[in-house]
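Chemist: Please find the sequence and the predicted model below.
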Amino acid sequence: MSSIAKPGDKTGSPSFFSKQATVARPGFSRWMVPPAALAVHLCIGQAYAFSVFNGPLTKVIGITQSAPDDWSLTTLGWIFSLAIVFLGLSAAFAGKWLEHVGPRRTMFTAACCFGGGFIVSAIGVWTHQIWLLYLGYGVIGGIGLGLGYVSPVSTLIRWFPDRRGMATGMAIMGFGGGAMIAAPLSVALMNHFKSATSIGVAETFIVLGIAYFISMTIGSLAIRVPPADWKPAGWTPPATTTTKMITRNHVHIDQALKTPQFYLIWLVLFLNVTAGIGILGQASVMIQESFKSTVTAAAAAGFVGLLSLFNMGGRFIWASGSDWLGRKNTYFVFFVLGAVLYYFVPTFADSGNIALFVLSYCVILSMYGGGFSTVPAYLADMFGTAFVGGIHGRLLTAWAAAGVAGPVLVNYIRAYEVAHGVAKADAYTLTVHLMAVLLVIGFICNLLVKHVDEKHHMTEAELAAEK
């Protein structure tokens, strides 16, 4: 493949990790790109399974039980929190860099950070230095999470302009499903490495770090971007005036932050995630307290697993459905159906109807996952595909904010209710009704989303200059 040297280039040949070197040659199948994206997202989805390490990490010194110098759960809780914070920060601040250097370099950097974070954390376990776990998994690994999350998305959208929702749904489904692989694998590895002098966590971190680095690197090497002006055979770009609100123009990443549409979609994602994430974290306790004499701890664990399946499946099904329903209409379904289900959930609990209670939360969690996978395509529809990866990265700050707001609302309102004499079985009524109100507000925000004003669109000359 030939290339033209640009000002400042030392050579006319692109480097292996440059954006130019990843341009697909004629005959390349776009269906090779989703597996490359999954190779990354299935790895970083491990973050949802990190809690399996919390118990063992409290017994690094004591081995069989916690010793006085062992770490507490509250101390260890900061590891995951830091990882999510740096996921959001790296996704937000590295977005423009991603668009300039391309997906291969970004995905390989994510592989180095995420895999390297496990290695640093393993050293932290061996030396019993908590700050190394904060630095390793929390900071370095968190940066890998953010870069790995956003880097394949814009590439998939460009390869599948005719099926944007399905394409992003495939990758982001991998993030939801990564924990289902990581949790049993981590437990099996810890049991394998466990001995009289080791709890097996450090060794497990080493194996996972190497395995994730290899898988994510393979994904980065396999990724390709379409040639300029490429489109699927026989596909005609939809007109801007269609009811699905798909633009044929492009908005710069910095200019997107000056539009009301960005902040309305930020609120749409924030409210949808807030309404789901808090319930997800308390699902086991909630169903046991709602059906105290019926649901055992084992059954509650099965309920949590079922919610995880719907969370993962919803990422693909809802995003794929948005290709014909439209992104804005899909979120209308999320907010209307979600608000109705949240309103009636306490009634199902009071009447002892476990089936409707479980079904309601399964649908709610499917829409929670669907919100994550549908929003990248929503952004591409509104702002074009040229900078969608960076714009998506900045929008993920809504996830970080919801990760705080959701659990706080659920936990503190429940604690307040119980402290004021409300029975535990009824303590979630106010909370879920509040979630219904949040979804109504989300409906209004989504209703206000209109086409981006033409003054924000890039000209052909500006777009060519950025490329």
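Modeler: Happy to help now that I have it. Source: prediction; values computed, not measured. Numbering: from 1, shown residues only.

Chemist: When you work out contacts or count neighbours from here on, use the C-alpha atoms and nothing else.
Modeler: OK.

Chemist: Identify the residue nearest Ile130 in space, chain neighbours excluded?
Modeler: Gly124 (6.2 Å; CA to CA, 6 or more residues apart in numbering).

Chemist: got the buried residues for the helix or strand that neighbour falls within?
Modeler: Gly124 is part of helix 103-127, with elements assigned from DSSP states H and E. Across helix 103-127, burial judged by 16 or more other CA atoms under 10 Å covers 103-125.

Chemist: Included below, for side-by-side comparison, is a second structure:
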Amino acid sequence: MSSTIQPPRTSGSPPFFSKQATVAGPGFSRWMVPPAALAVHLCIGQAYAFSVFNGPLTKVIGITQSAPDDWSLTTLGWIFSLAIVCLGLSAAFAGKWLEHVGPRRTMFTAACCFGGGFLVSALGVWLHQIVLLYLGYGVLGGIGLGLGYVSPVSTLIRWFPDRRGMATGMAIMGFGGGAMIASPLSVALMNHFQSATSIGVAETFIVLGIVYFISMSIGSLAIRVPPADWKPAGWTPTTTSNKMISRNHVHIDEALKTPQFYLIWLVLFLNVTAGIGILGQASVMIQESFKETVTVASAAGFVGLLSLFNMGGRFVWASASDWVGRKNTYFIFFALGAVLYLLVPTFASSGNIALFVLSYCVILSMYGGGFATVPAYLADMFGTAFVGGIHGRLLTAWAAAGVAGPVLVNYIRAYEVAHGVAKADAYNMTLHIMAVLLVIGFVCNLLVKRVDDKHYMSDAQLASGN
């Protein structure tokens, strides 16, 4: 089929925010879609940098130091936790709505929620009401995170059926890199607005809320969806060469009745669990493993390096999956990851910092790569008709891993230290457990087979969207 895009036949102009209004017209280049997706993902990636506000928020009243009535770090920690929970819930429960109304309305709603969440939070800082921060960034912002995360990804998959991994990798790389922009920007803004009577957080929230709303709105206005049955010029859908890539479609509700959904859920959960706990304790871990040689500044550099590999891995591994296959890519994640987790304690005990750092860089690249590869994996298995909603429901694995990973790392370390294990060796048991989890993930991935024909939608169902 030619790549020339035909305008949709309508009896009149559809509403601006309707799904029909976003169907691309003649001459539209699909390469305009990745920048629109990045305009959203680079904004919501700010979530990974929210910790830069924790310190200043403990001194809103005291300004130079915490006052008795200032918030504690434990109180503030719930803001980020609420945001991640709401991310998962909104992505999971808004799946059908997302597919019904299309990406433009979903992304604009995300812009309103995420940008508005900052404004509500700014009011909470001025009034010193923590509930408003929970409601603002935690609930509203979290909903914006969830809607903004899944909608551009599902649209990119439809535009790039020939390179699904590369397309999703581009967008989700933006989410990983958003913190690298947000962190220095937030610090610079707080320094600019700081005064004898203000720590500068509320003003910074207002600026960020407006900037992110504008950027995400531009992305929502620029997004387009391809017409039905559109294909890139010269591309022929895969038939018998790869049985793991389906040309049929599974309804979002029917996907939950397949073993493939739950196996891929476990694949994502186990891959993320093995990386997210390490990411949160990377600075402390390298300092305790190389107490005499690694300074605080060096540990901060190590964390920054891990962030780069986390971001780069999202694009590199997802792009590679277009060539080696999604299932084979996860085989690499689990097999190589398990070996590296078993070797890291040896590198630490022998004082080999270079191999220690390299191992964690590769592990974190596969952690990021797991996020970017799974949407294409889902599209291969369930088709593209409801991939956005199915992806949203699968992200509950992320929320679960966000609890399991840190618990494994923190509590097992505390148990080991309490029982006389040296701090430099306190992570060994955790790393061995991580390796076992990755072996289990390898088995889960091995069990993923082609979806049974009985789950596919008929042509009539596909036409009606039901």
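Modeler: Received it, and whenever you're ready, just let me know what you need. If you're wondering where the values come from, they're calculated on a predicted model, not measured in any experiment.

Chemist: And the TM-score between these chains?
Modeler: For this chain pair, the superposition-based TM-score is 0.98 by TM-score structural alignment, normalised by the length of the second structure; 460 aligned residues with a CA RMSD of 0.9 Å.

Chemist: Which elements pack onto the helix holding Gly124 of the first structure?
Modeler: Using 3 or more CA pairs under 8 Å, 6 or more residues apart in numbering; DSSP states H and E, the elements in contact with helix 103-127 of the first structure are helix 33-44, helix 130-133, helix 141-159, helix 201-222.

Chemist: coming back round to it: residues in contact with the residue nearest to Ile130 of the first structure?
Modeler: Contacts for Gly124 of the first structure (CA atoms under 8 Å, 6 or more residues apart in numbering) come out as 130-133.

Chemist: one more time with 10 Å, if that's ok
Modeler: By CA atoms under 10 Å, 6 or more residues apart in numbering, the residues touching Gly124 of the first structure are 118, 130-136, 202.

Chemist: Buried members of the residues you listed into ChimeraX, please.
Modeler: Filtering the contacts of Gly124 of the first structure down to the buried ones (16+ other CA under 10 Å) takes a single ChimeraX command:
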select :118,130,132,133,134,135,136,202
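
Chemist: quick revisit: so the helix holding Gly124 of the first structure versus helix 33-44, what angle?
Modeler: On the basis of axes from the mean of the first three to the mean of the last three CA atoms, to 10 degrees, helix 103-127 of the first structure is oriented at 20 degrees to helix 33-44.

Chemist: Mean per-residue distance, helix 103-127 of the first structure versus the second structure.
Modeler: Once fitted to the second structure, helix 103-127 of the first structure is off its aligned match by 0.1 Å on average (mean CA distance after the TM-score superposition for the first structure).

Chemist: Could you give the separation of that helix from the chain centroid?
Modeler: Centre-to-centre, helix 103-127 of the first structure and its host chain are 18 Å apart (CA atoms, centre = their mean, to the nearest Å).

Chemist: do stretch 324-341 of the first structure as well
Modeler: 19 Å.

Chemist: Pull out the buried residues from that stretch.
Modeler: 325-332, 334-335, 337-339, 341.

Chemist: out of those, what pair is the most spread apart?
Modeler: Maximum pairwise distance among those (CA to CA): 22.3 Å, between Gly326 and Leu341.

Chemist: who touches Gln259 of the second structure in this structure?
Modeler: Slight slip there: residue 259 of the second structure is Pro, not Gln. Pro259 of the second structure touches 265, 447-449, 451-452, counting by CA under 10 Å, 6+ apart.

Chemist: Can you show me the helices along the stretch 251-400 of the first structure?
Modeler: 253-256, 260-281, 283-290, 297-325, 327-350, 354-383, 388-395, 397-419 (DSSP state H, counting those that start in this stretch).

Chemist: Of all those helices, which one is nearest Met435 of the first structure?
Modeler: Per CA to CA, nearest to Met435 of the first structure of those: helix 260-281, 5.2 Å.

Chemist: ok, and the closest non-adjacent residue to the aligned partner of Gly77 of the first structure in the second structure?
Modeler: Aligned by TM-score structural alignment, Gly77 of the first structure pairs with Gly77 of the second structure. Residue nearest to Gly77 of the second structure in three dimensions, not counting chain neighbours: Asn54, with 7.9 Å by CA to CA, 6+ apart.

Chemist: since we're on that neighbour, how many residues are nearby?
Modeler: 18 (other CA atoms under 10 Å).

Chemist: need the buried residues of stretch 324-341 of the first structure in a markdown table with distance to Ala283 of the first structure, can you?
Modeler: Conversion of those to a markdown table gives the following (distance: CA to CA, whole Å):
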| residue | distance to Ala283 of the first structure |
| --- | --- |
| Leu325 | 30 |
| Gly326 | 31 |
| Arg327 | 28 |
| Lys328 | 29 |
| Asn329 | 28 |
| Thr330 | 25 |
| Tyr331 | 23 |
| Phe332 | 25 |
| Phe334 | 20 |
| Phe335 | 20 |
| Leu337 | 19 |
| Gly338 | 16 |
| Ala339 | 18 |
| Leu341 | 15 |
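
Chemist: Sort out which one of those lies nearest Val285 of the first structure for me.
Modeler: Leu341 (19.3 Å).

Chemist: Distance check, the residue nearest to that closest one when sequence neighbours are not counted against Ser308 of the first structure.
Modeler: Excluding the flanking residues, the one nearest Leu341 of the first structure by CA to CA, 6+ apart is Ser360, at 5.9 Å. Distance, Ser360 of the first structure to Ser308 of the first structure, by CA to CA, to the nearest Å: 14 Å.

Chemist: same deal with Ser81 of the first structure?
Modeler: For Ser81 of the first structure relative to Ser308 of the first structure (CA to CA), the value is 20 Å.

Chemist: higher neighbour count, those two?
Modeler: Using other CA under 10 Å, the more surrounded residue of Ser81 of the first structure and Ser308 is Ser308, with 21 against 18.

Chemist: I'd say the more buried one and Gly177 touch.
Modeler: Yes - judged on CA atoms under 10 Å, Ser308 of the first structure makes contact with Gly177 at a distance of 8.1 Å.

Chemist: All set, thanks.
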